[in-house]
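Peer 1: coordinates only, sequence not included:
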């Protein structure tokens, strides 16, 4: 994989977000939703990542419980359940099985999936489908599955304020894309500190957790940088886990802290404990209005850093055009 391929995919993300939002807003054949009292978001690998993010965002604005169920159809799924199916691969067998189980339980279904066997199966069952092009890589793939899913949840009466959030997200991604094209010092400085070191990435709250998980995966797979996620320290005991890793690594730890405007109170009080004693320390600050905009802004920067680091290491073996099909357990040592 060439680093410029990754950067090229990053450049297309804002347009993809807008296009897929329109497709979801125009989708016909949505199920009736007058009696929906819960939502099961079904998906594995990249679909599960998107489902987890949707669950976190829904806590802020949804009127009914929204639960990421992985590749399972829980026993509580029934006629008053909306089953939202998400896939970044399009042929995941656990998701196919869960779709059949949800249909058998009488759930109302809608799907956001790429073209392929899962899409065809959903259409055969009469399920309304948004076809998402996830070939542009993990960050782009997450954006083009998240956005239509959120649009559908708003249309089905589950969430409010989605249209404004998507508009703000598209604007921020376009702004960030232009900024990265004009000045690459931010990504170059971070990338330069990574070769030969372990990248330890952390972030506060749901946005920080999901963004850090994605950074870890991209650095590891696209640039060959050993990477792990750690919870941000609130005291010296927490910070010691970062420093111990640094002490037992030949060239030490490069700490990357992902900041955003929705950090829980007190969650960043211990950051000063990381500013010294490690090989490198970087803070990346998200911009944009709202949780979705700031999350995808961090992912966009992460892809750019991974592309630049790849150019320095010549390592990394996941093509940007490949489908993301990883579970949380595959993201480079996700830690609490």
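Peer 2: Nice, I can see it. These numbers come from a predicted model, not from an experiment.
Peer 1: for the rest of this, base every contact and every neighbour count on C-alpha atoms.
Peer 2: Fine.
Peer 1: what segments of the stretch 101-250 of the chain are strands?
Peer 2: Secondary structure of the stretch 101-250 of the chain (DSSP state E, counting those that start in this stretch): strands at 108-113, 128-131, 198-203, 227-229.
Peer 1: residues in contact with the first one?
Peer 2: So the one you mean is strand 108-113. Outside strand 108-113, the residues within contact range by C-alpha atoms under 8 Å, 6 or more residues apart in numbering are 30-32, 79-90, 102-103, 119, 122, 127-132, 145, 148-149.
Peer 1: what's near enough to touch residue 72?
Peer 2: Contacts for residue 72 (C-alpha under 8 Å, 6+ apart) come out as 42, 94, 95, 98.
Peer 1: what about residue 185, how many residues nearby?
Peer 2: When neighbours are counted by other C-alpha atoms under 10 Å, residue 185 registers 10.
Peer 1: report the buried residues of stretch 156-172.
Peer 2: With burial defined by 16 or more other C-alpha atoms under 10 Å, the residues of stretch 156-172 counted as buried are 156, 158-160, 162-163, 165-166, 168-172.
Peer 1: would you list these in a markdown table and tack on distance to residue 242?
Peer 2: Converted to a markdown table, these look like this (distance: C-alpha to C-alpha, whole Å):
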| residue | distance to residue 242 |
| --- | --- |
| 156 | 44 |
| 158 | 40 |
| 159 | 38 |
| 160 | 39 |
| 162 | 37 |
| 163 | 40 |
| 165 | 35 |
| 166 | 36 |
| 168 | 35 |
| 169 | 32 |
| 170 | 35 |
| 171 | 35 |
| 172 | 32 |
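Peer 1: restricted to helices, list the residues you listed.
Peer 2: Among the buried residues of stretch 156-172, the members found in helices (DSSP state H) are 162, 163, 165, 166, 168, 169, 170, 171, 172.
Peer 1: find the nearest non-adjacent residue to the second one, please.
Peer 2: Just to be clear, that refers to residue 163. What sits nearest to residue 163 in space, not counting adjacent residues and going by C-alpha to C-alpha, 6 or more residues apart in numbering, is residue 151, at 7.0 Å.
Peer 1: the one you found reaches residue 24, doesn't it?
Peer 2: Yes - counting by C-alpha atoms under 8 Å, residue 151 touches residue 24, with 6.2 Å between them.
Peer 1: between those two, what contacts are shared?
Peer 2: Counting by C-alpha under 8 Å, 6+ apart, no residue touches both residue 151 and residue 24.
Peer 1: how many other residues sit next to the residue nearest to residue 163?
Peer 2: Other residues near residue 151 come to 24 when the count uses other C-alpha under 10 Å.
Peer 1: now do the same contact list for it.
Peer 2: 21, 24, 25, 162, 163.
Peer 1: before we move on, what about residue 161?
Peer 2: By C-alpha under 8 Å, 6+ apart, the contact list for residue 161 reads 61, 154.
Peer 1: gap between it and residue 14?
Peer 2: The gap separating residue 161 from residue 14 is 19 Å, by C-alpha to C-alpha, to the nearest Å.
Peer 1: please compare the first structure with the one that follows:
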């Protein structure tokens, strides 16, 4: 993670809770609460992806590419991100369209030539189950990615291919590697995609390199982490193109669930057509910014997107309330390696924020309460 700002020091806001987070301390040794081992799960991401690649080789019963005219990936929350990643990585290579469905409804185009991939870590996500049942009733070619639950039961009833996810992974959001590798392998085995093994190998290599580096951040970023932990700043993530957009939305969700605070995400170039206008004159000049922008950068951005980042940076620096800005740079061989490098870096960043806030990044009581509430209806 690099600081791209000549004015990198965040706004001078007193911190109510002094927190000393040395730059070279691994995320699992910062001292924050971690009841279910989220830090260890994040660090195990490359191992998780290798295991998922190996286990996916044993799944049979897949249709032939000639039977597929479109692909739909269904999922919600930490499982639903698999659809976003698959679309970002596979859509540019496929000769059939890829759609992502997040909700109860099954799109009307779904039919006997649709490859419908249902992803639910628990296997009991009600939106995904309802959508999967509707897709099956429409005659779609179903594939399930899950640890078990009702989705696994249905896949056996339907004689649909089942990609089993390691149930020891503590949370859906920590299973991002496993739930992404399985659909990509399926697309390759069907004959719609090529080179998945090489993509995963390059990704694992980059994640191992990043893991070995540990958390080496500038003092400015460490200060921002502390201010977020103290409740003085909220993060906004900017991503460029399809890869950056997925990384940014994933980052927002990780901060929401790991740190239990609001966070926001926007994508280039769209944000330059609307959101950017909101920075220029926001608030009286004597105020300090309540927000910090993290720009998630990769090597596969369109050249004009890179220029848009430069312009946006000028706007943020010159706003009546200057906005702290930091860049997170991806490395790795290929789009998948760089996307997961961003995911890995921000996952670790979110855990550092959680530790600074003194919050357990594990279970989210509010979401458990919501499921109980919905079950009463």
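Peer 2: Perfect, thanks for sending it. Note that the coordinates shown come from a computational prediction; the quantities given were computed from them, not determined experimentally.
Peer 1: picking up where we left off before, so of the contacts of residue 72 of the first structure, which ones are in strands?
Peer 2: Of the contacts of residue 72 of the first structure, the ones assigned to strands by DSSP state E are residue 42.
Peer 1: just give the closest residue to residue 357 of the second structure, not the sequence neighbours.
Peer 2: Counting by C-alpha to C-alpha, 6+ apart, residue 357 of the second structure lies nearest to residue 229, which is 3.8 Å off, once chain neighbours are set aside.
Peer 1: show me where the stretch 151-300 of the first structure has helices.
Peer 2: Along the stretch 151-300 of the first structure, counting by DSSP state H, counting those that start in this stretch, helices occupy 162-182, 185-192, 205-223, 236-247, 291-313.
Peer 1: got those helices as TSV, with distance to residue 5 of the first structure columns?
Peer 2: What follows is the helices of the stretch 151-300 of the first structure, written out as TSV (distance: least, C-alpha to C-alpha, whole Å):
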stretch	distance to residue 5 of the first structure
helix 162-182	14
helix 185-192	16
helix 205-223	11
helix 236-247	32
helix 291-313	8
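Peer 1: OK, contacts around the residue nearest to the spatial centre of the first structure?
Peer 2: Closest residue to the average C-alpha location of the first structure: residue 142 at 5.1 Å, with C-alpha atoms, centre = their mean. Going by C-alpha under 8 Å, 6+ apart, residue 142 of the first structure touches 46, 49, 50, 88, 134.
Peer 1: roughly how far apart are the aligned partner of residue 192 of the second structure in the first structure and residue 23 of the first structure?
Peer 2: The pairwise alignment with the first structure assigns residue 192 of the second structure to residue 158, based on TM-score structural alignment. Distance, residue 158 of the first structure to residue 23 of the first structure, by C-alpha to C-alpha: 19 Å.
Peer 1: ok, now residue 7 of the first structure?
Peer 2: 25 Å.
Peer 1: which one's more surrounded, these two?
Peer 2: residue 7 (21 against 16).
Peer 1: quick check: the gap between the aligned residue in the second structure for the more buried one and residue 32 of the second structure.
Peer 2: Aligned by TM-score structural alignment, residue 7 of the first structure pairs with residue 39 of the second structure. Distance of residue 39 of the second structure to residue 32 of the second structure, given as C-alpha to C-alpha: 10 Å.
Peer 1: again with residue 308 of the second structure
Peer 2: From residue 308 of the second structure to residue 32 of the second structure the distance is 37 Å (C-alpha to C-alpha).
Peer 1: now swap in residue 201 of the second structure and tell me
Peer 2: Distance from residue 201 of the second structure to residue 32 of the second structure, by C-alpha to C-alpha: 32 Å.
Peer 1: again with residue 212 of the second structure
Peer 2: 21 Å.
Peer 1: repeat for residue 178 of the second structure
Peer 2: Distance, residue 178 of the second structure to residue 32 of the second structure, using C-alpha to C-alpha: 26 Å.
Peer 1: the two: which is more packed in?
Peer 2: Per other C-alpha under 10 Å, whichever of residue 178 of the second structure and residue 32 has more neighbours is residue 178, with 31 against 19.
Peer 1: per the alignment, that one pairs with which residue of the first structure?
Peer 2: Counting by TM-score structural alignment, residue 178 of the second structure lines up with residue 144 in the first structure.
Peer 1: show me the contacts for that match.
Peer 2: Counted by C-alpha under 8 Å, 6+ apart, residue 144 of the first structure has contacts 16, 17, 20, 132, 133, 134.
Peer 1: and if we set it to 6 Å?
Peer 2: By C-alpha atoms under 6 Å, 6 or more residues apart in numbering, the residues touching residue 144 of the first structure are residue 17.
Peer 1: same check, this time on residue 118 of the first structure
Peer 2: 90, 91.
Peer 1: and it, what pairs with it in the second structure?
Peer 2: The alignment partner of residue 118 of the first structure in the second structure, by TM-score structural alignment, is residue 151.
Peer 1: any figure for the gap between that match and residue 260 of the second structure?
Peer 2: Separation of residue 151 of the second structure from residue 260 of the second structure (C-alpha to C-alpha): 29 Å.
Peer 1: same deal with residue 137 of the second structure?
Peer 2: 38 Å.
Peer 1: same drill for the two, tell me which one is more crowded.
Peer 2: For residue 137 of the second structure and residue 260, the more surrounded residue by other C-alpha under 10 Å is residue 260, and the numbers stand at 18 against 12.
Peer 1: quick revisit: so which of the helices of the stretch 151-300 of the first structure comes closest to residue 319 of the first structure?
Peer 2: Closest approach to residue 319 of the first structure among the helices of the stretch 151-300 of the first structure is made by helix 205-223 (7.7 Å; C-alpha to C-alpha).
Peer 1: identify the residues contacting the residue nearest to residue 357 of the second structure.
Peer 2: In this structure, residue 229 of the second structure makes contact with 353, 356, 357, judged by C-alpha under 6 Å, 6+ apart.
Peer 1: could I get these in CSV, plus columns for neighbour count and distance to residue 96 of the second structure?
Peer 2: Formatted as CSV, those follow (neighbours: other C-alpha atoms under 10 Å; distance: C-alpha to C-alpha, whole Å):
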residue, neighbour count, distance to residue 96 of the second structure
353, 27, 40
356, 26, 45
357, 23, 45
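Peer 1: and those as CSV, adding distance to residue 276 of the second structure?
Peer 2: As requested, the contacts of residue 229 of the second structure are exported to CSV (distance: C-alpha to C-alpha, whole Å):
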residue, distance to residue 276 of the second structure
353, 26
356, 29
357, 29
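Peer 1: so which residues of the stretch 51-200 of the second structure form helices?
Peer 2: 77-90, 126-137, 149-157, 176-190, 196-213.
Peer 1: residue 242 of the second structure: which of those helices is closest?
Peer 2: Residue 242 of the second structure lies closest, by C-alpha to C-alpha, to one member of the helices of the stretch 51-200 of the second structure: helix 77-90, at 5.5 Å.
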